[in-house]
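# Following is a predicted model, sequence given first.
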Amino acid sequence: MTTTVSIPTVRARAGAVTGRLITQLQNDHLADRPHAVAALARLRRGAGKEFAQVPDLWGLLDTGPLHEPPADGGRPLNEKELSRAEDAVHVAATLWALHQQSRPRGMHQPDRREKPRGLGAAVRRLMPPGDIAEPVLKRFVRAGNAPDLATLAQRLRDIVVLLRGDDIELDYGLLAEQLCHWQEPGGRDAARRAWGRSFQAYRTPAEAAAGSRTPSPTETIDTSKDAS
């Protein structure tokens, strides 16, 4: 009998590292531990920016596990893979720090089947049940059509500010995984599909009970246009 060992992908490793880092910081911040409060204040300054744009944050997040071979097998990441993973961790963690600001409970929460917390589901929760809020949708579409990671980070920042205002949680480990995938060759379409699927699949409990359908973005806005 042959046993197959599942080796984590680059994006899965980025997501796992992000989830561990944020969970620890979040717990410490909610416990009002000074080092976590100070770390969040610093991280917020990097929200909407790439890793290379904020050298004063280098070393604040322990991305050491990305530099090591997986414990269950596999090779070390090459330079391109490491850069993608580090950028994904940085963008996700800094956006979370902005999201967590002044919130009394954790804004990073795991995505679950019964409680979807992917990006698309979070954006859908910003809208009235059974309806589409065009200004919110336009922000979502603009993020999906971002031409590079720096622009994507900035447009996600705008969405996170809205999520914070409505106390809507997001799975930042999952977001980091998707941001890493977004940077891979051919990965942008896959990441967009995941965000769109998350948006379309979300139902409020009342909508689920009634069997209602989430309106398609194309019924309200031309998603092929980047409303810059």
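Received, thanks.
# okay, CA-based contacts and neighbour counts for the rest of this
Will do.
# residue contacts, the residue most central in space within the chain?
Nearest to the geometric centre of the chain sits Leu175, at 2.4 Å (CA atoms, centre = their mean). Leu175 makes contacts with Gly15, Ala92, Gly118, Leu119, as judged by CA atoms under 8 Å, 6 or more residues apart in numbering.
# Going by secondary structure, it is in what exactly?
Secondary-structure assignment from DSSP states H and E places Leu175 in helix 172-183.
# Which positions within the helix or strand harbouring Arg193 qualify as buried?
Here Arg193 sits within helix 187-201, counting by DSSP H and E. Neighbour-count burial for helix 187-201 flags Arg188, Ala191, Arg192, Ala194, Trp195, Gly196, Ser198, Phe199, Gln200 (criterion: 16 or more other CA atoms under 10 Å).
# circling back: so the helix holding Leu175 versus helix 187-201, what angle?
With axes from the mean of the first three to the mean of the last three CA atoms, to 10 degrees defining the directions, helix 172-183 sits at 140 degrees from helix 187-201.
# And helix 172-183, how far out from the chain middle?
For helix 172-183, the gap between its own C-alpha mean and the chain's C-alpha mean amounts to 6 Å (CA atoms, centre = their mean, to the nearest Å).
# again with stretch 122-132
18 Å.
# Also stretch 167-183?
Here stretch 167-183 is found 2 Å from its chain centre; the criterion is CA atoms, centre = their mean.
# picking that back up, between the buried residues of helix 187-201, which is nearest Val136?
Using CA to CA, Phe199 is the member of these that lies nearest Val136, at 12.1 Å.
# one more structure, for comparison:
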Amino acid sequence: MSTSEGTVQRQPSRHFWERDYSKKLPEGRDLAALRGGLSREAGAVPAMWPHYTRLRSDGWVSPDLRAEHAALALFAVHQQSQSRLMHQPTVGLGLAMAKLRVSGKFTVDAVDKRFGAAATATSFTEVVAHLRGLVSQLRALSPAQPLDYTLLFRDLRDWQDPDRVHAVRRRWGAQYFTFREDAQAPEVAGAATTKA
């Protein structure tokens, strides 16, 4: 990104949630800044600017920036006060919600209804509002259920394209309704066995 002095400012090449947090989880002040983006337009919160990878020098709010803004804010809600990283690759939204559905923390009907409301949202603002509630429910599990925020970013980008939104909905539904507890990934099944 160019400045008026002609120098180039580099944006981070990796999304905030993809950075190396093996030694230290995201800072509370950064998460607070990102949560400040909830219900705000992409690019409108100066404290978020350093954390964008899709910010354009002309200030145009692209579908990528809008999706990244929402994913950053949702990640910050999810990560708040957690002792492990809430970004987990390969855990799509439908899969995370399926795990919430079988957790026993909420009724199956309640999870179905809330997830269905997100999947059938007719605007970007509406889907993000529903996702905020779903992320709060994922946080409520003990331990909290992580989610792949890179996949969510891509889904939210595609949600804004009328030709792609149907594929996002199908993917969420397929993950949600084909999940079987006994067919969990080995690391998840192993974690459950370790608890017993």
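Cool, got the structure. Predicted model, so just to flag it, every value in this text is computed and none were measured.
# about what we covered before: what about the second structure, which of the contacts of Leu175 of the first structure hold up?
Checked against the second structure using both residues aligned by TM-score structural alignment, their matches' CA atoms under 8 Å, those keep these contacts: Ala92, Gly118, Leu119.
# Which part of the second structure matches stretch 85-96 of the first structure?
Under TM-score structural alignment, the match for stretch 85-96 of the first structure in the second structure covers residues 64-75.
# what about the helices in the first structure?
Under the criterion DSSP state H, helices of the first structure are mapped to 10-30, 34-44, 79-100, 119-125, 134-144, 149-165, 172-183, 187-201, 205-210.
# for the ones you listed, which one ends up most surrounded?
Each of these was given a mean neighbour count from mean count of other CA atoms under 10 Å, and the largest, a mean of 26, is that of helix 172-183.
# post-alignment, that helix versus the second structure, mean distance?
Compared with the second structure after the fit, helix 172-183 of the first structure shows a mean deviation of 0.6 Å (mean CA distance after the TM-score superposition for the first structure).
# okay, the angle between that helix and helix 134-144?
Using the same axes, to 10 degrees: helix 172-183 of the first structure against helix 134-144 is 60 degrees.
# Provide the aligned range in the second structure for helix 172-183 of the first structure.
Going by TM-score structural alignment, helix 172-183 of the first structure lines up with residues 149-160 of the second structure.
# cool, stretch 141-153 of the first structure as well?
Counting by TM-score structural alignment, stretch 141-153 of the first structure corresponds to 116-128 in the second structure.
# neighbouring contacts of the matching stretch?
Ala70, His130, Leu131, Leu156, Trp159, Gln160, Arg169, Trp172.
# Skipping adjacent residues, who's closest to the second one in space?
With sequence-adjacent residues excluded and distances taken as CA to CA, 6 or more residues apart in numbering, His130 of the second structure is closest to Ala118, at 5.1 Å.
# ok, now the fifth one?
Nearest residue to Trp159 of the second structure in three dimensions, chain neighbours excluded: Val165, at 4.4 Å (CA to CA, 6+ apart).
# where's that neighbour relative to Thr122 of the second structure, distance?
To Thr122 of the second structure, Val165 of the second structure is 10 Å away according to CA to CA, to the nearest Å.
# Same check on Asp161 of the second structure?
Distance from Asp161 of the second structure to Thr122 of the second structure, counting by CA to CA: 12 Å.
# Over to Glu68 of the second structure?
Computed with CA to CA, the distance linking Glu68 of the second structure and Thr122 of the second structure is 19 Å.
# picking up where we left off before, got JSON lines for the helices of the first structure, with distance to Asp62 of the first structure too?
Formatted as JSON lines, those follow (distance: least, CA to CA, whole Å):
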{"stretch": "helix 10-30", "distance to Asp62 of the first structure": "8"}
{"stretch": "helix 34-44", "distance to Asp62 of the first structure": "12"}
{"stretch": "helix 79-100", "distance to Asp62 of the first structure": "10"}
{"stretch": "helix 119-125", "distance to Asp62 of the first structure": "24"}
{"stretch": "helix 134-144", "distance to Asp62 of the first structure": "27"}
{"stretch": "helix 149-165", "distance to Asp62 of the first structure": "20"}
{"stretch": "helix 172-183", "distance to Asp62 of the first structure": "15"}
{"stretch": "helix 187-201", "distance to Asp62 of the first structure": "25"}
{"stretch": "helix 205-210", "distance to Asp62 of the first structure": "39"}
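# Nearest to Gly64 of the first structure, out of the ones you listed?
Closest among the helices of the first structure, using CA to CA: helix 10-30, at 9.1 Å.
# which helices and strands sit right next to the closest one?
With contacts defined as 3 or more CA pairs under 8 Å, 6 or more residues apart in numbering; DSSP states H and E, the secondary structure elements packing on helix 10-30 of the first structure are helix 34-44, helix 79-100, helix 172-183.
# With Ile22 of the first structure as the reference, name the closest of those helices.
Ile22 of the first structure lies closest to helix 79-100 among these, at 6.7 Å (CA to CA).
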